[in-house]
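Q: Fold the following for me, if possible:
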Amino acid sequence: MNLFTELRALVIDSLTQMVAEGVLPEGLDFKNVAVEPPRDAAHGDMATNAAMVLAKPAKMKPRDIADALAAKLAADDRIALAEVAGPGFLNLRLAPALWQGLVKAVLEQGASFGRSDMGQGDKVNVEYVSANPTGPLHVGHTRGAVFGDALCSLLDYAGFDVTREYYINDGGAQVDVLARSVYLRYLEAHGEKVEFPDGTYPGDYLVAVGEDLKAKVGDAYVGKGEDIWLDEVREFSTEAMMDLIRADLAALGVEMDVFYSEKSLYGTGKIESALESLENKGLIYEGVLEPPKGKMPEDWEPREQTLFKSTEHGDDVDRPVKKSDGAWTYFAPDIAYHYDKVSRGYDQLIDVFGADHGGYVKRMKAAVSALSDGKVPLDIKLTQLVRLFKNGEPFKMSKRAGNFVTLRDVVDQVGAGVTRFVMLTRKNDAPLDFDFDKVLEQSKDNPVFYVQYAHARVCSVLRKATEGGVAVDDPTLAGADLSKLDHEAELAVAKKLAEWPRIVEIAARTHEPHRVAFYLYELASDLHSLWNRGNDLPELRFLQEGDAATSQAKIALARSVAVVISAGLGILGVTPLEEMR
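A: Sure, this is the predicted structure:
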């Protein structure tokens, strides 16, 4: 039940009647007509921009359209008041029965309330985390993992067919560095004293990998050259790191559908096939790039390379795909990987990158546009840095990782649910401050506590009602006399509940799961406000002594809040709490 969609349909129907009656000219396009919450709640329950967007194409004054539309809408039982304001804004107040009916709908639909078929089953591939398999996930990866996972759940909730994908960057030189680092730990396991040169990975997390390698091969590689052990140690080390990464993700509640290896692109013809596809479209050529803007690097020299004509698909400059020495650039396997995704039949692609990948956005969008002939959109979401604090001071703590704070460090300190919620309290492209003390603080300033407290409060009411002999199962509450919910504070909560289906669709359309976290905080605030007003006005309390019927109506409202909070937390990957401890 989406009241905003329902009321927009009423507005469109009324406008269609006005065209039939000659009040409006024929041929008007209603696609930009919207019904939304007003900017100021004092102006009404909903507002429509119909008169403002139709005035110019209709060659009429907005006020004249608004007056005629208001008269039409006022005749509908759902509309208590249709009021024209200013040059042609139309504010609507809805009949209380609509809000009361919405509470009933939430209880009847349960977790399905707010689900949408907007996606119509379109296949979406979301690639996220995709850290180099050279160590445990750090706090920066944590934000990308949480954002990507919540986005997947949101898209699924909105009716898309979602694939969660991890791209294993195991095709570059960093995996050789990993193998050499593990080899040093392997020698250490054999009692040798070793030193880690600059550029290797000295973290303690490789100690166990070196010992496992010793258990597998004994002393077979001791004193041997890289030509003997590098390939096998690279494979062994990469798999060990992926086991570690999978365990890190599981600790955060993230489970991938696909792990795709970059290495599988090399020597298999996949890179060549992707570039051949672009070449057949006239987008691959041999040329010399213009010198970079700004200060000229001393080692720069003009040289002929194999280039992708990415400027034909929105990029600033054409991009090299093969170096002058015949080696692939980093961009070439990325093109092949996205060609593979396009070939798998996805309708949309979404990549979640760290902030340091900003320069990669235009070239990747150009590549996907060219590979799919513009049919498959690619959205790239950048996640900004996370700054860690404890007691208000910058915080570092992981010796195990070498020089960074790991995902496990964070989850072990505050829990997966708190970590996930806090990571979604800012838009993905805004920096995030994560204070270990504040995220565990029990106050309104801590959004995760505030939302969880609202859910726990409702559960407490349900327990007390049951102990008092009042039936509070959802079917009973849905059948209660909800006309008893007539106070402005109660209706305000119902109005906030009505926004949930709309928020889901907006958040899914914009790929912004943080909107769900923001909404949950606002809904929790309305519930807490109603609770607190009950301290002064006994008639607003959820439990009415000796009046089971009225209690059930009021508890129905509270329970519907818990249903929506539970659904929203589910999208964010957070388990709702029934008690606060």
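Q: rest of the way, CA atoms for contacts and neighbours
A: OK.
Q: I'd like the distance from stretch 12-28 to the chain centre, please.
A: 40 Å (CA atoms, centre = their mean, to the nearest Å).
Q: swap that for stretch 60-70, please
A: With CA atoms, centre = their mean, you get 40 Å for stretch 60-70.
Q: ditto for stretch 110-127
A: 13 Å.
Q: contacts for it?
A: Stretch 110-127 has contacts (CA atoms under 8 Å, 6 or more residues apart in numbering) with 1-2, 105-106, 148, 152, 155, 157-167, 341, 345-352, 500-502, 504-505, 563-564, 566-567.
Q: and with 6 Å instead?
A: Contacts to stretch 110-127, defined as CA atoms under 6 Å, 6 or more residues apart in numbering, come from residues 106, 157-166, 346-351, 500-501, 567.
Q: now the other sequence, so there's something to compare against:
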Amino acid sequence: MNLFAEIRALVISALDDMVAKGELPQGLDFTAVAVEPPRDAAHGDMATNAAMVLAKPAGQQPRQIAEGLAGRLMADPRVAGADVAGPGFLNLRLDAAVWHSLTRAVLLAGKEYGRASIGQKQKVNVEFVSANPTGPMHVGHVRGAVVGDALANLLAFAGWDVTREYYINDGGAQVDVLARSAYERYREALGLEPEIREGLYPGDYLIPVGEALKAKYGDSLLDKGEQYWLAEVRDFATEQMMAMIREDLAALGVRMDLYSSEKALYGTGQIEAAIQRLRDMDLIYEGVLEPPKGQLPEDWEPREQTLFRSTAHGDDVDRPVKKSDGSWTYFAPDIAYHYDKVSRGYDQLIDIFGADHGGYVKRMKAAVSALSGGKVPLDIKLIQLVKLFKGGQPFKMSKRAGTFVTLREVVEQAGADVTRFMMLTRKNDVALDFDFDKVLEQSKDNPVFYVQYANARINSVLRKAREAGWIVEDATLSGVDLSGLTHPAELALIAKMAEWPRLVEIAAKGNEPHRVAFYLYELASDLHSLWNRGNDELSLRFVQDSESASLPKIALARATGVVISAGLAILGVTPVEEMR
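A: Okay, the predicted model is just below:
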């Protein structure tokens, strides 16, 4: 039940009637007509901009349209009031029976309440994490993993067919560095002093890899030239690192549907095929790029390269795909990888990248636009940095120095649920501070505690009711007479629940899972507000002296819990039933 969609349909029907009666001209486009919560709750339950967006194309004053619309809406029993405000906004007040019906609908729908079909089963690929397989995941990867996984949950809830994909960056020079670093740990396992020279990965996480190499190869690789062992050690170490990364992701509650390898693109003709596809469209040419803007580097010299005409698809400059020495640039395999995703039949692609990939956005969008003929949109979400604090002091990290804070350490100290929720308390393109002390404190300032506490309070109500011998299953509560729920605080809580289906659609359309976390905090705030009012007004307490007086209020509490649980499921967070 999407109440906002229902009332919008009512508004559109009234507008159609005004057109039929000649009060509005034919041919008006109602696409921009919206029904949404008012900015100020004192103004009503819902507001529509219909008169404002139709005034100019209709050639009429907004208030004239709004007044005609108000009269028609008032004829519907669901509408208790329709007031024209300002230049022509129309504020609506709904009959209390509407809110009672919605509470009943939530209880009947259960976890399906708010589920949408706007995705229409379109196939969407969400690529996220895609960390280099050179070590365990660190806190810099956590936020991208959470955002990507929550977004995938959200899109699935809104009707998309979602694939979670991890792109293994195992085709570059960094995996050779990994192999050399692991080889030194192999030497260490054999009793020799490792030579962790500058440029290698010094972290202790490679010690078990060295032991595993010893177990597999004995001393057969010792004192041999790199050409004899580099490829084998590289593959072995990469597999070991990917196993570690999978375990890290599992600790955070993230499971991928598909892992794709960059290395698999080389020597298979896939890169060549993708570039040829662009060449066939006259988008590949031999040319010389303009020098970089600003100060000219001393070592810059004009040289002919193989270029992708990305400016034809919205980029600022054309991009090299092959170097002057004939080797592929880093961009070329990325083109091939996205061409593969397009070829697999996805209707939409989403990439979750770190903030340092900002320069990659336009070129990658240009490539996908060209390869798909403009039919497959690519949305790239950039994830800003997470700053860790503990005891008021910032945590520092350096992947090469081996002193970084790992994902596993964050999860072990804060817990997967707390970590996931907190990573979604800011929009992805805003930096986030993660203070271990604050994320675990029990206060209103801690969003995850505040939401979980609301759910725990609801469960405490249900426990008390069961102890009293009352039947408080959803099927029973949905049949209770709810007409006694009349207090503004009770109706405000129901009104907030009514926003959930609309919120799901807005968040899914914008690929913005953080909106779910924001909404849950607001819903929890309304629940706590009503709870606290009960301390002074006994009639507002969820558990009353009698079963008949209690069950409507318990139904309200339980419905709120249904919505909280649904929202937390999208975030990948387990609802807490009891605070300890």
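Q: So after superposing, what's the score?
A: For this chain pair, the superposition-based TM-score is 0.99 by TM-score structural alignment, normalised by the length of structure 2; 580 aligned residues with a CA RMSD of 1.0 Å.
Q: Using neighbour counts, trim the contacts of stretch 110-127 of structure 1 to the buried set.
A: Neighbour counting over the contacts of stretch 110-127 of structure 1 (16 or more other CA atoms under 10 Å) leaves 106, 157-166, 346-351, 500-501, 567 as the buried ones.
Q: what number of residues lie near residue 576 of structure 2?
A: 18 (other CA atoms under 10 Å).
Q: nope, residue 431 of structure 1 is what I meant
A: Count around residue 431 of structure 1 with other CA under 10 Å applied: 14.
Q: and it, what does it touch?
A: 384-385.
Q: Distance check, it against residue 140 of structure 1.
A: 11 Å (CA to CA, to the nearest Å).
Q: Ok, residue 308 of structure 1 next?
A: Residue 308 of structure 1 is 31 Å from residue 140 of structure 1, by CA to CA.
Q: Between the two, tell me which one has more neighbours.
A: More crowded of residue 308 of structure 1 and residue 140, by other CA under 10 Å: residue 308, with 28 against 21.
Q: List the contacts of the more buried one.
A: The neighbours of residue 308 of structure 1, taking CA under 6 Å, 6+ apart as the test, are 283-284, 318-319.
Q: got it, and residue 91 of structure 1?
A: Counting by CA under 6 Å, 6+ apart, residue 91 of structure 1 touches 44, 46-47, 82-83.
Q: switch the cut-off to 10 Å
A: 35-38, 43-49, 66, 70, 81-85 (CA atoms under 10 Å, 6 or more residues apart in numbering).
Q: Please apply the same query to residue 309 of structure 2.
A: Applying CA under 10 Å, 6+ apart, we find residue 309 of structure 2 in contact with 278-279, 281-285, 315, 317-320, 363, 366-367, 370.
Q: And for residue 216 of structure 1?
A: 210, 236.
Q: Please pull up the equivalent of it in structure 2.
A: Superposed on structure 2 with TM-score structural alignment, residue 216 of structure 1 falls opposite residue 216.
Q: is it true that its match lies in a helix?
A: Yes. Assessed with DSSP: H, G, I helix; E, B strand; the rest coil, residue 216 of structure 2 lies in a helix.
Q: Against residue 203 of structure 2, how distant is it?
A: 22 Å.
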